[in-house]
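*Asks:* Got a sequence here, can you model it:
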Amino acid sequence: MRIRKALVGGLATAQLGVGFALALPGMATAAPDSTSCSNWSKATVASGFGSLENLAFDGRGGLLLSEISLTGGGGGLQRLTADGTRGLAAAVESPGGIVINGGSAYVNSGNTFASGVTNTPDGKIVSVDLATGALATVASGLHMPNGLAQLPDGGFVVSRDLGPDAVLTRVAADGSGAHSLAPELTFTNGLAYDPARRKLFVSTTFDATTTIGAIDIDHPGATPQRITLPGFGPLNSADDLTVGPDGAVYVALNAAGRVVRVDPDTGAYCTIADGLPFVTSVRFGAGPGWDSNSLYATSFLGTVTRLTR
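*Replies:* Just a heads-up that it's a prediction; the model follows:
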């Protein structure tokens, strides 16, 4: 989101430690795990886009990219193939998180600074037909929807990281019944559902302490488990995250310019890459032409970077 770029621009070169203090109940703080982060390399896949907020692989050879406008309007859902071909997948206004399910991509729209600070409910979840590009509204009346996840019942969770009520919102598959989820977590941003653990992982951006929360979807009213990062939260500016095929959570630290791997069961952590200014989102490759063992990262600078172990 563009406001994060403005707020942390002068802090992007801050040299922060990435030690974690683990706050999972009944579990001691774990030591850094250097083995899991050894020999990761990085290479630029693409550049020259506008500010990129999020990404997802469509399973058909395309990488979908949420491209936003710094002026607060416009933007769109771009598509990039492994051979470098680019095109507009759909004209989604101010897009945010993306979720792929079968032949559809679900995308947040209305993820703007103005909507956040004025508390304007003009955000939506829209579906994009991957074959035709046709758009349909799934849910409306949302405040600045940023991150997006879909749960096993077909319902959605959206995050919000600015404004008077910057918490998670859960809506049914048909877009009805919007209500807050785990309101203990504030300034929420990245979302990733882990089907193996049946937990929803969420990052916080502007809290004084950066938190990765773990919500048990079978007991949504229970207090979320937490993994916290030391230091002033906005200096990390934790952005989007994903759960890898190894079960670890990979987190983009926007202001710190790092991607961190953390084992949510033990708390073991390590930095897999740094020197990635304004990194926003990470996903493992999926579909024709994309390496499933590589992690792909977007940035506000309009780049897509491949991280390979």
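*Asks:* C-alpha only now, for contacts and for neighbours.
*Replies:* Noted.
*Asks:* Can you tell me, leaving aside adjacent residues, what's nearest to Leu55?
*Replies:* Using CA to CA, 6 or more residues apart in numbering and skipping the chain neighbours, the partner closest in space to Leu55 is Leu65 (4.6 Å).
*Asks:* I figured the one you found hits Gly50, correct?
*Replies:* No. Counting by CA atoms under 8 Å, Leu65 sits too far from Gly50 to count as a contact (10.1 Å).
*Asks:* what about these two, which has more around it?
*Replies:* Taking neighbours as other CA atoms under 10 Å, Leu65 and Gly50 compare with Leu65 leading, 29 against 18.
*Asks:* Next SSE downstream of the host helix or strand of the more buried one?
*Replies:* Leu65 belongs to strand 62-68 when assigned by DSSP states H and E. Later in the chain than strand 62-68, the nearest helix or strand by DSSP H and E is strand 76-81.
*Asks:* Give me the most central residue, the protein.
*Replies:* Ranked by distance to the mean C-alpha position of the chain (CA atoms, centre = their mean), the top residue is Asp240 at 2.3 Å.
*Asks:* Against Arg2, how distant is that residue?
*Replies:* 14 Å (CA to CA, to the nearest Å).
*Asks:* same check, this time on Thr280
*Replies:* Separation of Thr280 from Arg2 (CA to CA) stands at 11 Å.
*Asks:* Name the residues contacting each of these two.
*Replies:* Common contact partners of Thr280 and Arg2 (CA atoms under 8 Å, 6 or more residues apart in numbering): Phe300.
*Asks:* So the two - more neighbours on which side?
*Replies:* Applying other CA under 10 Å to Thr280 and Arg2 shows that Thr280 carries more neighbours, namely 32 against 18.
*Asks:* what about that one, is that helix, strand or coil?
*Replies:* strand (DSSP: H, G, I helix; E, B strand; the rest coil).
*Asks:* for Cys270, same thing?
*Replies:* Assigned with three-state DSSP, Cys270 falls in the strand class.
*Asks:* Next: Ala114.
*Replies:* Under three-state DSSP, the three-state class of Ala114 is helix.
*Asks:* May I have the distance across stretch 13-32, first residue to last?
*Replies:* End-to-end span of stretch 13-32 (CA to CA): 23 Å.
*Asks:* about what we covered before: nearest residue to the residue nearest to the centre of the chain other than its sequence neighbours?
*Replies:* Per CA to CA, 6+ apart, closest to Asp240 is Gly190, 3.6 Å.
*Asks:* what's the helix or strand for that neighbour?
*Replies:* Using DSSP H and E, Gly190 maps to strand 188-194.
*Asks:* between the host helix or strand of Glu53 and strand 62-68, how big is the angle?
*Replies:* Using DSSP H and E, Glu53 maps to strand 51-57. Using axes from the mean of the first three to the mean of the last three CA atoms, to 10 degrees, the direction of strand 51-57 lies 160 degrees away from that of strand 62-68.
*Asks:* Tell me the helices and strands packed up against strand 51-57.
*Replies:* Here strand 51-57 touches strand 62-68, strand 98-101, strand 279-284, strand 294-299, going by 3 or more CA pairs under 8 Å, 6 or more residues apart in numbering; DSSP states H and E.
*Asks:* Before we compare anything, build this one as well:
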Amino acid sequence: MASHAPVLTIALTTLLFVPACGDDGGSTTETTGATSGPTSTETAGTSSTTEPTTGTTSADPTAPPTTTATSTGEEDTASSTTEPATSSTTDEQTTGPGLDCVTIMPGPFAPELVGEGYDGSEDLGFDGAGGLALKRDDAVVIVSADLQETQLADGLPQVYGTRFTTSGDLLVALPQSGDLLAIAGDGTLNDLVGGLDSPNGLYVDTTGRVWLTEFGGSRVVRFDGWSPVTVYEGPMASTANGIVLDEARGLLFFTNYGAGRVLKLEVEDLGEAISEPVEVLAVPGAVLDGLALDACGNVYAVDQGNARLFRGILDGDAGLVGQPELLAEFDSGVANAQFGQGPGWDPESIYLSGNPGDLWRVAVGIHGAPIGLP
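*Replies:* Take a look at the predicted model:
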């Protein structure tokens, strides 16, 4: 892959004031999606790079649209209009030193290309100590903020989910074989779970629990002693992909990749579901992959099919306020996103990666929600 000069992130001096719940909001900010470069298309157990298709949609035709198309003079039905958010959080979520959940920096943002050549995985994982787990060819490497690499393990096939456990092992989900592996700090590979149906998204919460989506199994699971426990299984989890737990609200978010939706599932303290999944947002024409959550409880979703990043401003009950906001568009495919963690990585930026192998940074001006780290 040819090298590219990094694109410097444009500093925004204008902030979006987000009124309290029930207000009518302020001025509107419109952004229009455009056709991006080659992206990776995901199927159960396979991964391939294809050109994005405009003018088509894979969204569930029964789901009500939550974005409005705009006309740019070109045929692009995947475009979306950003409406102003009128609320971001409840009072409980505005606590904490320096945490401002009322003034949110609006997009769109100019992404910065940080690094290249990290192919073989569509995910990334911070260890909290200055390292970022990525994959270069068949090797998993730990990358520092100045892009120095240390090889952790090699001989690995295509990897989807990539997350560190609180004990310091690196979990990797292998979609073709249906296995979940752990890589110890000395590079030793340990088989944890087999027989999964295209394991995909991984998330480790602050208590150390591991959550996983089965892309081919229409299932969301958590692990108790490395035995999978079904949290939800059914059509609402069809092509389940990204996953993140909002511990403050007791909500598990996951994406319905093929329909371009983000769903929420209420869970109790032990991780058992106490409701049916409910749609949080949908982006017509998108295929939503990875998820991230900021410190104010707003959700960020990666549109893998069109190389875009969206944000949904959520109220205290995790209801969408306004419409999903298009935050950034990328020149190469992206699939997953994580807020910066550890020395050298900006905690107020989202880092994204995907099968093409590029590492991107988007400065959004807000910290990520707490996650489980070693």
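*Asks:* Pick the most deeply packed of the helices and strands packed on strand 51-57 of structure 1.
*Replies:* strand 279-284 (a mean of 28; mean count of other CA atoms under 10 Å).
*Asks:* counterpart of that strand in structure 2, which residues?
*Replies:* Under the alignment (TM-score structural alignment), strand 279-284 of structure 1 falls on residues 334-339 in structure 2.
*Asks:* could you list every residue that touches the residue nearest to Phe330 of structure 2 when sequence neighbours are not counted?
*Replies:* The shortest distance from Phe330 of structure 2 to any non-neighbouring residue, by CA to CA, 6+ apart, is to Ala307 (5.4 Å). Going by CA under 8 Å, 6+ apart, Ala307 of structure 2 touches 36-37, 39, 329-335.
*Asks:* quick one: the match of strand 279-284 of structure 1 to chain centroid distance?
*Replies:* Relative to its chain's centre, stretch 334-339 of structure 2 lies at 5 Å (CA atoms, centre = their mean, to the nearest Å).
*Asks:* go on, stretch 228-237 of structure 1?
*Replies:* The answer for stretch 228-237 of structure 1 is 16 Å, by CA atoms, centre = their mean.
*Asks:* Report how far apart the opening and closing residues of it are.
*Replies:* Terminal residues of stretch 228-237 of structure 1 are spaced 12 Å apart (CA to CA).
*Asks:* Would you check how far apart Arg219 of structure 2 and Asp246 of structure 2 are?
*Replies:* 19 Å.
*Asks:* And for Glu348 of structure 2?
*Replies:* 18 Å.
*Asks:* Same drill for the two, tell me which one is more crowded.
*Replies:* Asp246 (24 against 17).
*Asks:* Quick check: nearest residue in space to the more buried one, chain neighbours excluded?
*Replies:* Once flanking residues are discounted, Asp246 of structure 2 sits nearest to Leu252: 6.1 Å by CA to CA, 6+ apart.
*Asks:* Surely that neighbour is in contact with Val262?
*Replies:* No. Assessed by CA under 8 Å, Leu252 of structure 2 is found out of contact with Val262, at 10.4 Å.
*Asks:* Compare those two and say which one has the larger neighbour count.
*Replies:* Val262 (28 against 21).
*Asks:* For Leu301 of structure 1, see how far away the counterpart of Asp127 of structure 2 in structure 1 is.
*Replies:* In structure 1, the residue paired with Asp127 of structure 2 is Asp58, using TM-score structural alignment. Per CA to CA, Asp58 of structure 1 is found 23 Å from Leu301 of structure 1.
*Asks:* So which of these two has more stuff around it?
*Replies:* Legend: neighbour count by other CA under 10 Å for Asp58 of structure 1 and Leu301, higher for Asp58 (22 against 19).
*Asks:* Apart from its chain neighbours, what residue comes closest to the more buried one?
*Replies:* What sits nearest to Asp58 of structure 1 in space, not counting adjacent residues and going by CA to CA, 6+ apart, is Ile100, at 6.2 Å.
*Asks:* How much space separates the counterpart of the one you found in structure 2 from Ile183 of structure 2?
*Replies:* For Ile100 of structure 1, the aligned position in structure 2 is Phe164, judged by TM-score structural alignment. Separation of Phe164 of structure 2 from Ile183 of structure 2 (CA to CA): 9 Å.
*Asks:* now Pro343 of structure 2
*Replies:* 22 Å.
*Asks:* More neighbours: the two, which one.
*Replies:* When neighbours are counted by other CA under 10 Å, Ile183 comes out ahead of the other of Pro343 of structure 2 and Ile183, with 19 against 13.
*Asks:* So the aligned partner of that one in structure 1, which state does it fall into?
*Replies:* Here Ile183 of structure 2 is matched to Val128 in structure 1, going by TM-score structural alignment. Secondary structure, three-state DSSP: Val128 of structure 1 is strand.
*Asks:* Isn't Val128 of structure 1 up against Ser109?
*Replies:* No. Using CA under 8 Å, Val128 of structure 1 is not in contact with Ser109, being 11.7 Å away.
*Asks:* Just to check, Asn190 of structure 2 is in contact with Leu181?
*Replies:* Yes. The criterion here is CA under 8 Å, and Asn190 of structure 2 meets it with Leu181 at 5.6 Å.
*Asks:* out of these two, which sits in the busier spot?
*Replies:* Higher neighbour count among Asn190 of structure 2 and Leu181: Leu181, with 19 against 13, using other CA under 10 Å.
*Asks:* burial measure for the residue nearest to the more buried one when sequence neighbours are not counted, as a count.
*Replies:* Distance criterion CA to CA, 6+ apart; nearest residue to Leu181 of structure 2, sequence neighbours excluded, is Asp191 at 4.8 Å. Look at Asp191 of structure 2: counted by other CA under 10 Å, it has 10 neighbours.
*Asks:* how close does Asp191 of structure 2 get to Ala237 of structure 2?
*Replies:* For Asp191 of structure 2, the distance to Ala237 of structure 2 - CA to CA - is 26 Å.
*Asks:* same thing with Val280 of structure 2?
*Replies:* Per CA to CA, Val280 of structure 2 is found 14 Å from Ala237 of structure 2.
*Asks:* So what does the residue nearest to Asp240 of structure 1 match up with in structure 2?
*Replies:* For Gly190 of structure 1, the residue aligned by TM-score structural alignment is Gly242.
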